[in-house]
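*Asks:* Give me the fold of what follows.
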Amino acid sequence: MPQIFLKQFIKFQPPMNNKNLRKRGIVLPIVIVFMLISQVVYWGILHLNQLNSQQYLQFQSYYQDEIQHVMIEDILNDVTFLSTKSLENKVLSDLSIQHEVMKNRLNIIEWGLEENQVGWATLLSHNENEERIIIYRHSLYINDDSQDNCRLFETIYCEGVLNKNGTYSPFPLDNNKLNNQVFMTLKNQLINVGFILEQQVQRNAIKNWIFEGLPQTLFTFNTGSILLTNQITRYQLSSQLKQSNFKRSKSKQIEHTQFLIIWQGEIYSKNN
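*Replies:* Sure thing, here's the model as predicted:
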């Protein structure tokens, strides 16, 4: 009896056609491909998140280090103010030397006005009936990169810019409140009372000055440190953060000033 039932079951089992077999063969590769694509997308998202995290940490380190450098810039700006005073003392010294050289070449009897950059004096005359007077001005021209110092000078007036090729360019006349106005006033006064220009004398001198700057210094902060080294013409700033491997080097030029001093005198004479 069981054998008869089995024969009947096999006899009435519906046959599988080729179409169903093809469907089953397509589904499996699709599932495998979908799983592979999903895995690749997942890995891509993980990698992108990792890159974004690294980029965020780099930005964070950069701005932390930038804050350190801003604080150092403030310190260097204070030093620059000291350098301006040092430059002013250097210029005053050279003005004095230049002035003494020209004074020694003249036969001065009496000073009417003797200042750092403008003045006049009575000169010796071999003719008793002749009166001789010299008026002078001391003009200062500074290279363009150092022009900001002119605003901070307390006793010196800059008259223009010293160009890189050795020539110089005066400021507009309206700005020359010390040298030109006083000098031209003295000149016009002499001409109005009958003095005639007899001779012009001039002496030029180009000087160089480099600020000594700070010695090697280590600046420490809560976030890291900056090592400042003096390389004569530039500062080298090497920074490092405590909580990361971020390192950076920057440089800042130490102030180097070149200036031109022109001592210009005009000798006037008048017969009494």
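*Asks:* going forward, measure contacts between C-alpha atoms and count neighbours the same way
*Replies:* Fine.
*Asks:* Which helix or strand contains Tyr141?
*Replies:* Using DSSP states H and E, Tyr141 falls within strand 130-143.
*Asks:* so what does that strand touch, helix or strand wise?
*Replies:* strand 118-123, strand 160-162, strand 168-170, helix 179-192, strand 256-271 (3 or more CA pairs under 8 Å, 6 or more residues apart in numbering; DSSP states H and E).
*Asks:* between the ones you listed, which one is nearest to Lys250?
*Replies:* Judged by CA to CA, the one of the helices and strands packed on strand 130-143 that comes nearest to Lys250 is strand 256-271, at 18.4 Å.
*Asks:* From the contact counts, what lies against that closest one?
*Replies:* helix 18-104, strand 130-143, strand 160-162, strand 196-210.
*Asks:* could you dump the ones you listed to TSV with distance to Lys11 and mean neighbour count?
*Replies:* Shown next, in TSV, are the helices and strands packed on strand 256-271 (distance: least, CA to CA, whole Å; neighbours: other CA atoms under 10 Å):
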stretch	distance to Lys11	mean neighbour count
helix 18-104	20	13
strand 130-143	111	23
strand 160-162	114	23
strand 196-210	111	14
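*Asks:* My guess is Ser269 contacts Ile196. True?
*Replies:* Yes. Look at Ser269 against Ile196 with CA atoms under 8 Å: they come within range, at 5.5 Å.
*Asks:* about what we covered before: turn the helices and strands packed on strand 130-143 into CSV, columns for distance to Gln3.
*Replies:* Putting the helices and strands packed on strand 130-143 into CSV (distance: least, CA to CA, whole Å) gives the following:
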stretch, distance to Gln3
strand 118-123, 137
strand 160-162, 120
strand 168-170, 123
helix 179-192, 133
strand 256-271, 114
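*Asks:* Tell me which of the ones you listed is the most buried.
*Replies:* Across the helices and strands packed on strand 130-143, averaging neighbours per residue (mean count of other CA atoms under 10 Å) puts strand 160-162 on top, at a mean of 23.
*Asks:* Alongside the first, I'd like the structure of this one:
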Amino acid sequence: MAKRPAEIQAANVKLLEELCQPGDFLPAWLRAAVVRETFKATATCPSCREIQADRGNVLKRDLWNVVGCAKCTFHEPEECYGLGVVVHALCNLQNLMSEEWYHQAAEHVFKCLSATDKIPDTPDDRNARLAELIAVVGLAVGIRAFYRSLPEGLLEEPPIPAAMKGEPRFSSAAEVFKRLAPQEGHGWGVGLAIDDLKPGLMVNGAKFVGEEFSKRKFTPVSPMNKWAPALSTGGSFLRWCSVLYSPIQHGYETHNFMFKKAPGRALNRVGLEDVAAGYTTAIGCSF
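*Replies:* Presented below is the predicted three-dimensional model:
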């Protein structure tokens, strides 16, 4: 990193600007408020810290109620416009989340947003808005953690931009589906789960058995799949990680990319994943 401070700083500034711009389903002013709340609440909210300290007695299926009753300290108006309980859980309590929490969060986000705007009442629309909110919080947490991990004076943390004017790009999930015309050779989909693999599976004309896949450590979802529901925010993440993390374009998404260093990088993808695994294990990250 020491050889690329200007490039890294520019990428972080650009990502922070894009997080405060209109998204696919969230307006700019709300995304900016979420970013500000995330920066101020991550690892500092007294109530969230108390929940973490007593996490052994917190049932994951009850996390939503636990956070709701915790009287968290919010920094944005109206408890971050009603979304503060979701933001605080995402930035401070990832290790305590469960499927139940995500269902409850999707309902809550829909309730808050539909109070001021007409939103289609469909599962796709609820999940899409929650996915974008998660993406914004996740990237804001990453930027905050990056600067707080640096030696003092190495890079100056960029200020959070003022919210830009602008409405979301789409009004409904159905509108997105209509605009995303099929492209030959491209597609969206989940990864492979080991339990679903059967002996004799055909892959690119060659036979593999489940054991062969397990040796390659395939997982049910890949890092890129996690960003797929958040279209434009996921695009921002891909551009950012090509500077700070590791390039994924221009041939570096191939199998050999895992074991060769990208131009100007000290680690290959395997080395980067080892570092990431240590970091996420230490903080209980589930993004």
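*Asks:* Could you get me the TM-score between them?
*Replies:* Laid over one another, the chains give 0.18 as their TM-score (TM-score structural alignment, normalised by the length of structure 1), with 79 aligned residues with a CA RMSD of 6.3 Å.
*Asks:* got the buried residues for the helix or strand following the strand holding Tyr141 of structure 1?
*Replies:* Remark: after strand 130-143 of structure 1, the chain's next helix or strand is helix 148-152, criterion DSSP H and E. For helix 148-152 of structure 1, the neighbour count (16 or more other CA atoms under 10 Å) marks 149-150 as buried.
*Asks:* what do you get for stretch 78-90 of structure 2?
*Replies:* By 16+ other CA under 10 Å, the buried positions in stretch 78-90 of structure 2 come out as 80, 82-90.
*Asks:* mind listing which of those residues are in strands?
*Replies:* The strands, defined by DSSP state E, take in nothing from those.
*Asks:* helices or strands up against the helix ranked longest in structure 2?
*Replies:* In structure 2, with assignment by DSSP state H, the single longest helix is helix 123-148. Applying 3+ CA pairs under 8 Å, 6+ apart, one finds that helix 123-148 of structure 2 contacts helix 5-19, helix 28-41, helix 84-92, helix 99-114, helix 173-179, helix 231-244.
*Asks:* So which of the helices and strands packed on strand 130-143 of structure 1 is nearest Leu28 of structure 1?
*Replies:* Nearest to Leu28 of structure 1 among these is strand 256-271; the distance by CA to CA comes to 77.9 Å.
*Asks:* quick one, that closest one and helix 18-104 angle?
*Replies:* Angle of strand 256-271 of structure 1 versus helix 18-104, following axes from the mean of the first three to the mean of the last three CA atoms, to 10 degrees, is 30 degrees.
*Asks:* just the angle between strand 256-271 of structure 1 and strand 130-143, please?
*Replies:* 170 degrees.
*Asks:* about what we covered before: the helices and strands packed on strand 256-271 of structure 1 into TSV, with extra columns for distance to Gln181 of structure 1?
*Replies:* Shown next, in TSV, are these (distance: least, CA to CA, whole Å):
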stretch	distance to Gln181 of structure 1
helix 18-104	19
strand 130-143	11
strand 160-162	15
strand 196-210	18
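*Asks:* Which one of the ones you listed lies nearest to Ser225 of structure 1?
*Replies:* Nearest of these to Ser225 of structure 1, taken as CA to CA: helix 18-104 at 7.8 Å.
*Asks:* Any idea how far the closest one is from the middle of the chain?
*Replies:* Chain-centre distance of helix 18-104 of structure 1: 21 Å, with CA atoms, centre = their mean, to the nearest Å.
*Asks:* So for the longest helix of structure 2, what gets flagged as buried?
*Replies:* In helix 123-148 of structure 2, counting by 16+ other CA under 10 Å, buried: 125-141, 143-144, 147.
*Asks:* and that helix with helix 5-19, angle?
*Replies:* 150 degrees.
*Asks:* List the buried residues of the helix or strand Ser47 of structure 2 falls within.
*Replies:* Per DSSP H and E, Ser47 of structure 2 falls inside helix 46-53. Neighbour counts over helix 46-53 of structure 2 (16+ other CA under 10 Å) mark 47-49, 51-52 as buried.
*Asks:* now for those, which pair is the farthest apart?
*Replies:* Within these, two members stand farthest from each other by CA to CA: Ser47 and Gln52, at 8.7 Å.
*Asks:* before we move on, back to that, could you give the angle of the longest helix of structure 2 to helix 28-41?
*Replies:* For helix 123-148 of structure 2 against helix 28-41, the angle by the same axes, to 10 degrees is 50 degrees.
*Asks:* wait, isn't Gly112 of structure 1 in contact with Ile133?
*Replies:* No. In this structure, Gly112 of structure 1 is not within contact of Ile133 by CA under 8 Å, at 9.6 Å.
*Asks:* Now the common contact residues for these two.
*Replies:* Listed as contacting both Gly112 of structure 1 and Ile133 by CA atoms under 8 Å, 6 or more residues apart in numbering are 120-122.
*Asks:* Now do the contacts for Tyr168 of structure 1.
*Replies:* 141, 160-162.
*Asks:* And the furthest pair within those?
*Replies:* Pairwise distances across those (CA to CA) peak at 6.8 Å, for the pair Gly160 and Leu162.
*Asks:* what do these two both touch?
*Replies:* Joint contacts of Gly160 of structure 1 and Leu162 (CA under 8 Å, 6+ apart) are 141-142, 168-169.
*Asks:* from these, which is closest to Asp78 of structure 1?
*Replies:* Of the shared contacts of Gly160 and Leu162 of structure 1, the one sitting nearest to Asp78 of structure 1 (CA to CA) turns out to be Ile142, at 21.1 Å.
*Asks:* Can you name the residues that contact the closest one?
*Replies:* Applying CA under 8 Å, 6+ apart to Ile142 of structure 1 gives the contacts 158, 160-162, 257-260.
*Asks:* what about 10 Å?
*Replies:* Residues in contact with Ile142 of structure 1 (CA atoms under 10 Å, 6 or more residues apart in numbering) are 148-150, 158-163, 168-169, 206-207, 257-261.
*Asks:* if we can go back for a sec, please enumerate the shared neighbours of Ser269 and Ile196 of structure 1.
*Replies:* Taking CA under 10 Å, 6+ apart as the contact rule, the neighbours common to Ser269 of structure 1 and Ile196 are 132-133, 190.
*Asks:* so can I have JSON lines of these showing distance to Pro2 of structure 1?
*Replies:* Formatted as JSON lines, the shared contacts of Ser269 and Ile196 of structure 1 follow (distance: CA to CA, whole Å):
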{"residue": "Arg132", "distance to Pro2 of structure 1": "153"}
{"residue": "Ile133", "distance to Pro2 of structure 1": "150"}
{"residue": "Leu190", "distance to Pro2 of structure 1": "149"}
